[in-house]
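[1] Curious how this folds, go ahead:
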Amino acid sequence: MRTLKVALLGCGVVGTEVARHLALHQDDLTARIGAPVELVGIAVRRADRLRPGVPEELVGTDAAALVARGDIDVVVEAIGGIEPAGELIRSAIARGASVVSANKALIAAQGGELHRAAREAGTDLFYEAAVGGAIPLLRPLRESLAGDRVTRVLGIVNGTTNFILDKMDSTGEEYEVALKEATALGYAEADPTADVEGHDAAAKAAILAGLAFNTRVTADQVFVQGITGVTAADMASARAMGSVVKLLAICERGADGESVTVRVHPAMIPLDHPLASVRGAYNAVFVEADAAGRLMFYGPGAGGAPTASSVLGDLVTACRNRLAGTTGPGETVYRQLDVRPMSEVVTSCHLDLDVEDEPGVLAAVATVFAEHGVSVDTLRQHHGPAGTSLVVVTHRATDAALAATVEAVAGLSRVRAVNSMMRVESR
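    Below is the predicted model:
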């Protein structure tokens, strides 16, 4: 049996775990693949950094030279970011190597180009670890549900934001306090922007939508709103209406069957919704399909060991395909569905208004809603030391109509401020 040779790009949290498990489970991997697999090189930015469990003799800084080797069977990319990861993957594919990646930003931006290159070169491109950490999610969408028609994907796909929102909900803390705790515990990066502003989840949503609806979706087509504006008052309002706030990635097929919408934003969901019970840094994704109905995938969505599990699963498949002289399923983009803007999405809205405590306020607000064709589901008034607030939950309407209504309400003389506006997902 010939030995299959693997190159590893990046040896941070994920890369280190991949290298460690390759060594630790070498005999099992050989049995599962049908041939020995050997890690022959690791490319990093700083070779002098201590990496426990990683063979020092394999570590170097010339990533371009490593992927240019003609004897590499599989390149595992764990660098992250668009470049130089993209160029290194293209180089590896051009030389006939299969690629396993955990890079959601790159796949969301250049997935179509990379798949095309892999198809032309007769190699594999796998990235199960790019979306749900250890959760088997992409392969079920690509393969297990290939004979079904997926209509909706709804989920929590970012562990950092879920941890922060969960802490805010359980303790009553404000966002900044919960963020500091997440950072201290290692759930948030030193620069948490990609997570808390929703960009990480948006890249994952683009990948999920592309697989679910067999149409190409890029990250810049995803509506994104992060959690930095969520307050303790929002959490209290959600609890008062039997709900909880989650950052959701929502991918939906239009009723016409010829369009999709893809969005990431905080939303209130009922406490009896299964996603409401997803706590801490865990992820969960609902997939709805015509024949299968509703499926839920749940597990650790980040972290070195969980993500390495998915990477190694892809690695085993890529190696098996190398031995068999074949490739696995590639990109199945056979439709060009319209990606509709957020303004056309139909949803509900929770609105918290700071109003004057005087007669006529309710009538004035109700009139504005009626003028914009948005009906009110529930309305409650609260008198407190800080003043009078009016909380409105609407029935479903287009996001454009809701935005126009909020803007008009904010312009009323008896409305001092719009404290918050948050979407509500009831299913």
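[2] C-alpha only now, for contacts and for neighbours.
    Fine.
[3] quick one: the strands in the stretch 51-200 of the chain?
    Counting by DSSP state E, counting those that start in this stretch, one finds strands in the stretch 51-200 of the chain at the ranges 59-60, 74-77, 98-101, 125-126, 150-156.
[4] just so I know, which of those strands lies nearest residue 369?
    Taking CA to CA, strand 150-156 is the member of the strands of the stretch 51-200 of the chain nearest to residue 369, at 28.7 Å.
[5] next up, for comparison:
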Amino acid sequence: MSNMWDVIVIGAGPAGTACGKKLVESGFSVKIFDRRQEIGSPKRCGEGLSEGTQELIGKIPDRCIAQKIKGCRVYSPNGKYLEIVLSHGGFILERKVFDKWLAERAVKAGVDIQANSFISNLIENNGYFVGVKGEFLGEKFEEKAKMIVCATGAESPLRKQALNIFSRPHLIDSCLQYEMSGIDIDPELIDIYLGNEIAKRGYCWVFPKGKDRANVGVGIVPGEKTAKFYLENFLDSHPQIKKGSIIEVNAGCVPVGGMEKDMVANGFLVCGEAAHHVNPIHGGGIKEAVVSGQLAADIISECLKKNDVSKKALSKFNGLWWEKRGNKMRKIEKLREVVEKLSDKDLNDLLGLLEPSDVIEFTRGSKLSVFAKVLMRKPHLISLAKHLL
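    This next block holds a predicted model:
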């Protein structure tokens, strides 16, 4: 016999727990299912987070933080770099600890979470999604709810069942990351390496987790050469890192654009990375996931109070997300579309013309006209510059 919840959330990542926590605080019953045996594991990102994100989620406990960061260095293909000081700094998280902390907070607020639960199908009735079918430790189950939230990440087929959403290969980057120990790094600076030979369309990164430990990874557009090929090449050219030991390996895919316009159906909403709510230029998704989950909770709460979870009522989420974050993300996506067309020579030339403070603004979707003006100094890049105006 199945239980009846106000809301079932599929996925206990930052989007799912943010959504669930806010809903129970509004008085609704929430069940979150997550397919992983342990929430937060395996980690799927470089684990970087800005200091300002605490304004959204509250003070992050020290146990969740591996290393505090003061800035980053952005390397052009010729090895020269631009050093950027972050006004408020940032963190490299222990993502396994951080995600579990988010889940624990949600549980303390009143959310019921169940790990190791694979949701295989959505239950429909009279044109509405009203529940889920799944499996826990070999036993099949069904759970019913007034509302279903999909916060599974970018690889779930459930999005296709409800909204015919599927990930487009050209908008998905392939990522590979080694956590390495016994390396020589500056523990207070993130290093970003750009270049078509270094990482096609993407970049290589070194995110410090201590004085001699870091996440070392690459994100690329899938092609003839694999992420492993690019990462191993990067290590070969950086002996101070290659000399270390690989203590963990993580691989996966990250959406770098294609934010969904329509994210709702009758009794159903998709948010977070599952809706491609990820910064398109650097692939960071934690902050965007939390914002997306919280906005989703606001709209779902309104709809449940009115006893109306129709597509028409829930469609307010589409407009709200695009107003609050989507239009900004689209500007950043345009920036990525320009940057990925630049040659290594262009990158070498342009990095020397930019101010560190401008680069920070670019990644936030601001001051793109400044970047366009820099591009216009090169006649062959004028057409690209117009894409930003």
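[6] where does the TM-score land?
    Once superposed, the chains reach a TM-score of 0.32 (TM-score structural alignment, normalised by the length of the second structure), with 193 aligned residues with a CA RMSD of 6.5 Å.
[7] got the strands of the stretch 51-200 of the first structure as a markdown table, with mean neighbour count columns?
    What follows is those, written out as a markdown table (neighbours: other CA atoms under 10 Å):
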| stretch | mean neighbour count |
| --- | --- |
| strand 59-60 | 20 |
| strand 74-77 | 27 |
| strand 98-101 | 27 |
| strand 125-126 | 27 |
| strand 150-156 | 23 |
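[8] For those, give me a markdown table that also has distance to residue 268 of the first structure.
    Formatted as a markdown table, the strands of the stretch 51-200 of the first structure follow (distance: least, CA to CA, whole Å):
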| stretch | distance to residue 268 of the first structure |
| --- | --- |
| strand 59-60 | 47 |
| strand 74-77 | 36 |
| strand 98-101 | 33 |
| strand 125-126 | 34 |
| strand 150-156 | 13 |
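[9] Counting by contacts, list what the longest helix anywhere in the first structure packs against.
    Ranked by residue count, the top helix of the first structure under DSSP state H comes out as helix 304-324. In terms of contact count using 3 or more CA pairs under 8 Å, 6 or more residues apart in numbering; DSSP states H and E, helix 304-324 of the first structure is assigned the packing partners helix 13-24, helix 26-33, strand 74-77, strand 98-101, helix 129-132.
[10] which parts of the second one are buried?
    Across helix 26-33 of the first structure, burial judged by 16 or more other CA atoms under 10 Å covers 29-30, 33.
[11] Format those residues as JSON lines; extra columns: distance to residue 388 of the first structure.
    What follows is those, written out as JSON lines (distance: CA to CA, whole Å):
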{"residue": "29", "distance to residue 388 of the first structure": "65"}
{"residue": "30", "distance to residue 388 of the first structure": "68"}
{"residue": "33", "distance to residue 388 of the first structure": "67"}
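[12] out of those residues, who's nearest residue 235 of the first structure?
    Nearest member of those to residue 235 of the first structure, counting by CA to CA, is residue 29, at 46.8 Å.
[13] The closest one reaches residue 316, doesn't it?
    Yes. Counting by CA atoms under 8 Å, residue 29 of the first structure touches residue 316, with 7.3 Å between them.
[14] How about residue 312 of the first structure: what's its closest non-neighbour residue?
    In this structure, residue 312 of the first structure finds its nearest non-sequential neighbour in residue 18, 7.0 Å apart by CA to CA, 6 or more residues apart in numbering.
[15] How many neighbouring residues does that neighbour have?
    Residue 18 of the first structure: 26 surrounding residues under other CA atoms under 10 Å.
[16] The second structure: helices as residue ranges?
    Using DSSP H, helices in the second structure cover 14-25, 54-57, 95-109, 158-163, 227-236, 239-242, 286-305, 311-314, 316-321, 327-339, 344-351, 356-363, 368-375, 382-386.
[17] Highest mean neighbour count out of those?
    Most buried of those by mean neighbour count (mean count of other CA atoms under 10 Å) is helix 14-25; its value is a mean of 27.
[18] relative to helix 95-109, how tilted is it?
    10 degrees (axes from the mean of the first three to the mean of the last three CA atoms, to 10 degrees).
[19] thinking again about what came up before, which one of the helices of the second structure lies nearest to residue 270 of the second structure?
    When these are compared by CA to CA, helix 158-163 sits nearest residue 270 of the second structure, at 7.3 Å.
[20] how close does residue 420 of the first structure sit to residue 393 of the first structure?
    Residue 420 of the first structure sits 12 Å away from residue 393 of the first structure, going by CA to CA, to the nearest Å.
[21] Compare neighbour counts for the two and give me the winner.
    Under the criterion of other CA under 10 Å, the comparison of residue 420 of the first structure against residue 393 puts residue 393 first, with 21 against 16.
[22] which residues touch residue 91 of the second structure?
    48-51, 65-69 (CA atoms under 8 Å, 6 or more residues apart in numbering).
[23] quick one: which of these is nearest residue 98 of the second structure?
    For these, the nearest to residue 98 of the second structure is residue 65 (7.9 Å; CA to CA).
[24] Look up how far residue 97 of the second structure lies from that closest one.
    Distance, residue 65 of the second structure to residue 97 of the second structure, by CA to CA: 9 Å.
[25] Find residues that contact each of the two.
    Common contact partners of residue 65 of the second structure and residue 97 (CA under 8 Å, 6+ apart): none.
[26] re the thing from before, what comes up buried for the longest helix of the first structure?
    Neighbour-count burial for helix 304-324 of the first structure, with 16+ other CA under 10 Å as criterion, is recorded at 304-322.
[27] what do you get for stretch 13-27 of the first structure?
    For stretch 13-27 of the first structure, the buried set under the neighbour-count rule, 16+ other CA under 10 Å, comprises 14-23.
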